[in-house]
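Trainee: The following comprises the amino acid sequence and a computationally predicted model.
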Amino acid sequence: MSKPTTGPFEKTAGWLDWFDGPSRPRFVLPPGSVDAHCHVFGPGAEFPYAPERKYTPCDAGKAQLFALRDHLGFARNVIVQATCHGADNRALVDACLASNGKARGVATVRRSVSDDELRLLHAAGVRGVRFNFVRRLVDFTPKDELMEIATRIQPLGWHVVIYFEAPDLPELWDFFSALPTTVVVDHMGRPDVTRPVDGPEFALFLRFMREHPNVWSKVSCPERLSVSGPPALRGERSAYVDVVPFARRVVETFPDRVLWGTDWPHPNLKGHMPDDGLLVDFIPHIAPTPALQRKLLVDNPMRLYWPEEL
């Protein structure tokens, strides 16, 4: 566990701590790049964590997120509501409002949300809702409630972000296929990277994207998927190499429907806390050409979250 530091990345040490010394990436991001998957946690004294949460993070607020954005070279953020805040989106909304238009949000809402509340979220910068199907993180919300929410947000032009694990895709396929909005899959549906990239499990995910042109995927979180792990030697920049074939396959097959994000501050991660500068250096391994890099980091997130600026 690292100790509290001073400066823009100052934090309070806690059970779920984040890496406080991110390196400068060697990969220079295209101008206008978007970190399309990150979070804010608290601070808990101002934005309390949900009583029903299944993990408790350390505080990681908007000031630290925006400092990291600038340090890494991103222009914008998409802040995704994490399960530790439940359906209380106040921390997310506060960060979006403080960003001067440089952040958009993906909220969690319940069936009881009013139309006025949805409009207020939209005005704050929210452009999607997240449905979480990872059993170790949340208790499943009934599918009829989720479908009702998806139908209600459709007129706002919002999309649905879905988080699930690869073995659950067959069971969830029909529900996902019926969603009336753009659908964004978190972290490629968490494939098992010890299996062949050409194997039947990942082929099913690729077929899901191929058969549903409204489905996008984030090619993020190699630190969650990898078995090989981070670099073993200080100064080495090649990391999470076992994830590369999977993410690169998605990027090259669906270049107009992919997004990338840091996942900062890496909630509920076991084993190690990644260096976010190293994660940025992962990008050219999965998007090897300038054209693919621009689609992944600029064109696609702008089209989804800031279409009024195009």
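Mentor: Structure's in. What do you need?

Trainee: can we go C-alpha only for contacts and neighbour counts from here?
Mentor: Noted.

Trainee: could you measure R76 against V197, distance?
Mentor: Distance, R76 to V197, by C-alpha to C-alpha, to the nearest Å: 32 Å.

Trainee: Which of these two has more residues huddled nearby?
Mentor: More crowded of R76 and V197, by other C-alpha atoms under 10 Å: R76, with 22 against 19.

Trainee: any idea how far the nearest residue to K102 once chain neighbours are set aside is from R130?
Mentor: Excluding the flanking residues, the one nearest K102 by C-alpha to C-alpha, 6 or more residues apart in numbering is R76, at 4.7 Å. The gap separating R76 from R130 is 20 Å, by C-alpha to C-alpha.

Trainee: And I153, by the same measure?
Mentor: In terms of C-alpha to C-alpha, I153 sits 12 Å off from R130.

Trainee: Need the contact partners of the helix or strand encompassing P301.
Mentor: Assigned by DSSP states H and E, P301 belongs to helix 300-305. With C-alpha atoms under 8 Å, 6 or more residues apart in numbering as the test, helix 300-305 has contacts from 34, 36, 104, 127, 256-259, 309-310.

Trainee: next one: stretch 131-150
Mentor: With C-alpha under 8 Å, 6+ apart as the test, stretch 131-150 has contacts from 53-55, 83, 108-111, 159-165, 175, 179-181.

Trainee: For those, which PyMOL command selects only the ones that are buried?
Mentor: Those of the contacts of stretch 131-150 that count as buried under 16 or more other C-alpha atoms under 10 Å are selected in PyMOL with:
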select buried, resi 83+108+109+159+160+161+162+163+164+165+179+180+181
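
Trainee: and the comparison structure, right after this:
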Amino acid sequence: MKAAARPAGGDPAESPPQGLPPAAHPRRPRHALPPGATDCHCHLYEDPQRHPLNGARSYTPAVATLRQYLAMCAAVGLERTVQVSASVYGFDNSVTLGAIAALGQQRARGVAGLPPDAPAAELERLHAAGIRGVRLSTSVKGYGGTDAIGAMAGRIRPFGWHLQVHVRGTQELAALEDQLLRTQVPLVFDHMGCVRGGEGVAHPGFQALLRILQRRDDCWAKISSWYRRSDSGGPDHADMRPLVQALVAARPERLLFGTNWPHPRLFDAARMPDDGALVDQFCDWVPDAAVRRRILVDNPSTLYFSN
């Protein structure tokens, strides 16, 4: 097996590129989401004077506040949230914890960035505050990469947390498949395993993701950020539809939905999606209302809100 990938690198002398703010007024979707619909992947970027950005980061975000996020959720029909602590904050999870505290744990939970040697007392504090997972990434600097899977799994197992795996490309999942099948904590795969639309369902990395979902009962994949992964482009993102449908056919009870608001690391305003349009696209691609409810409500309840 190939060596596990390490975090995204880059020249520390380069200035991180400046991201764009999200669309200010998303349109109301054609589809009404069910009560309890949950956004399982989103970020906040508060005032950098109060919440300094990590020096080693892959991008500089535009400010995107909890108030703005809640306005988007109200417009599109999302009622619960899973806040993913952004990589630009490194191991400082205060923005995420602040959002959970403001909304309450019946409405919000979180995923943290943590080093593998974080003290047990810190994990206990985060668990009490609503954190239910740790993110590792080879795509962005700030968290640590998939080489930390083994060490991190040992630390979080007593808390029942999951590892959230964010890779630069889906081919990494093929290289990691054996290890991921053996890892003794639940796994969550960001952005459909980060497959590109042009790679298609037959890509070895995407096939590895499908096998992991089918062979384990404690692994999950997020239907999110497909607009970024599409090679055919918007507004249809047609090359992503077969990938979503393959996941739904394989394991609908292990899928989650995420907006990826405020759509970080987009630098071309023409590519900034409308969140109402994304909700409609998801609903069009998953036409069965019972399956949509499972993905939007039941699955998040099991993974994030059951303890």
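Mentor: Cool, the structure landed. Since the model is a prediction, treat every value here as computed from it, not as a measurement.

Trainee: After superposition, what is the TM-score?
Mentor: The TM-score (TM-score structural alignment, normalised by the length of structure 2) is 0.87; 286 aligned residues with a C-alpha RMSD of 1.9 Å.

Trainee: Superposed on structure 2, what's the mean shift for the helix holding P301 of structure 1?
Mentor: Its matched residues in structure 2 lie on average 0.5 Å from helix 300-305 of structure 1 after superposition (mean C-alpha distance after the TM-score superposition for structure 1).

Trainee: Can you show me the strands along the stretch 151-300 of structure 2?
Mentor: 162-166, 187-189, 219-223, 255-257 (DSSP state E, counting those that start in this stretch).

Trainee: With distance to H127 of structure 2 as extra columns, can I get the ones you listed in JSON lines?
Mentor: What follows is the strands of the stretch 151-300 of structure 2, written out as JSON lines (distance: least, C-alpha to C-alpha, whole Å):
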{"stretch": "strand 162-166", "distance to H127 of structure 2": "12"}
{"stretch": "strand 187-189", "distance to H127 of structure 2": "17"}
{"stretch": "strand 219-223", "distance to H127 of structure 2": "20"}
{"stretch": "strand 255-257", "distance to H127 of structure 2": "21"}
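
Trainee: Pretty sure L187 of structure 2 sits against V165.
Mentor: Yes - judged on C-alpha atoms under 8 Å, L187 of structure 2 makes contact with V165 at a distance of 7.2 Å.

Trainee: Can you say which helix or strand has the counterpart of L97 of structure 2 in structure 1 in it?
Mentor: L97 of structure 2 maps onto V93 in structure 1, with residues paired by TM-score structural alignment. V93 of structure 1 is part of helix 90-98 when elements are defined by DSSP H and E.

Trainee: C-terminal to that helix, which secondary structure element comes first?
Mentor: Taking DSSP H and E, what comes next after helix 90-98 of structure 1 is strand 103-107.

Trainee: Helices along the stretch 51-200 of structure 1, start to end?
Mentor: When assigned using DSSP state H, counting those that start in this stretch, the helices of the stretch 51-200 of structure 1 occupy the ranges 62-72, 90-98, 115-124, 143-153, 169-178, 200-211.

Trainee: Relative to P274 of structure 1, which of these is closest?
Mentor: helix 62-72 (13.3 Å; C-alpha to C-alpha).

Trainee: For the closest one, enumerate the helices and strands it packs against.
Mentor: On a contact count with 3 or more C-alpha pairs under 8 Å, 6 or more residues apart in numbering; DSSP states H and E, helix 62-72 of structure 1 meets helix 276-281.

Trainee: Report the buried residues of the helix it packs on.
Mentor: Under the neighbour-count criterion of 16+ other C-alpha under 10 Å, helix 276-281 of structure 1 has 276-281 buried.

Trainee: Please apply the same query to stretch 290-304 of structure 1.
Mentor: 292-302, 304.

Trainee: Let's have the contacts of helix 300-305 of structure 1 in a markdown table, adding distance to P142 of structure 1 and neighbour count.
Mentor: Converted to a markdown table, those look like this (distance: C-alpha to C-alpha, whole Å; neighbours: other C-alpha atoms under 10 Å):
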| residue | distance to P142 of structure 1 | neighbour count |
| --- | --- | --- |
| V34 | 32 | 29 |
| A36 | 27 | 28 |
| R104 | 27 | 26 |
| R127 | 22 | 22 |
| D256 | 31 | 17 |
| R257 | 28 | 22 |
| V258 | 28 | 27 |
| L259 | 28 | 28 |
| E309 | 36 | 7 |
| L310 | 37 | 7 |
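
Trainee: Need those in JSON lines (columns: distance to D139 of structure 1).
Mentor: What follows is the contacts of helix 300-305 of structure 1, written out as JSON lines (distance: C-alpha to C-alpha, whole Å):
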{"residue": "V34", "distance to D139 of structure 1": "31"}
{"residue": "A36", "distance to D139 of structure 1": "25"}
{"residue": "R104", "distance to D139 of structure 1": "26"}
{"residue": "R127", "distance to D139 of structure 1": "24"}
{"residue": "D256", "distance to D139 of structure 1": "33"}
{"residue": "R257", "distance to D139 of structure 1": "29"}
{"residue": "V258", "distance to D139 of structure 1": "28"}
{"residue": "L259", "distance to D139 of structure 1": "27"}
{"residue": "E309", "distance to D139 of structure 1": "38"}
{"residue": "L310", "distance to D139 of structure 1": "39"}
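
Trainee: between the residues you listed, which is closest to R248 of structure 1?
Mentor: Of the contacts of helix 300-305 of structure 1, the one sitting nearest to R248 of structure 1 (C-alpha to C-alpha) turns out to be V258, at 10.5 Å.

Trainee: The closest one contacts S220, doesn't it?
Mentor: No - applying C-alpha under 8 Å, one finds V258 of structure 1 not in contact with S220, separated by 9.7 Å.

Trainee: Find the nearest non-adjacent residue to the residue nearest the centre of structure 1, please.
Mentor: Nearest to the mean C-alpha position of structure 1, counting by C-alpha atoms, centre = their mean, stands H37 at 2.8 Å. Nearest residue to H37 of structure 1, sequence neighbours excluded (C-alpha to C-alpha, 6+ apart): G261, at 4.2 Å.

Trainee: Distance check, S217 of structure 1 against A124 of structure 1.
Mentor: 24 Å.

Trainee: between the two, who's got more neighbours?
Mentor: Taking neighbours as other C-alpha under 10 Å, S217 of structure 1 and A124 compare with S217 leading, 24 against 20.
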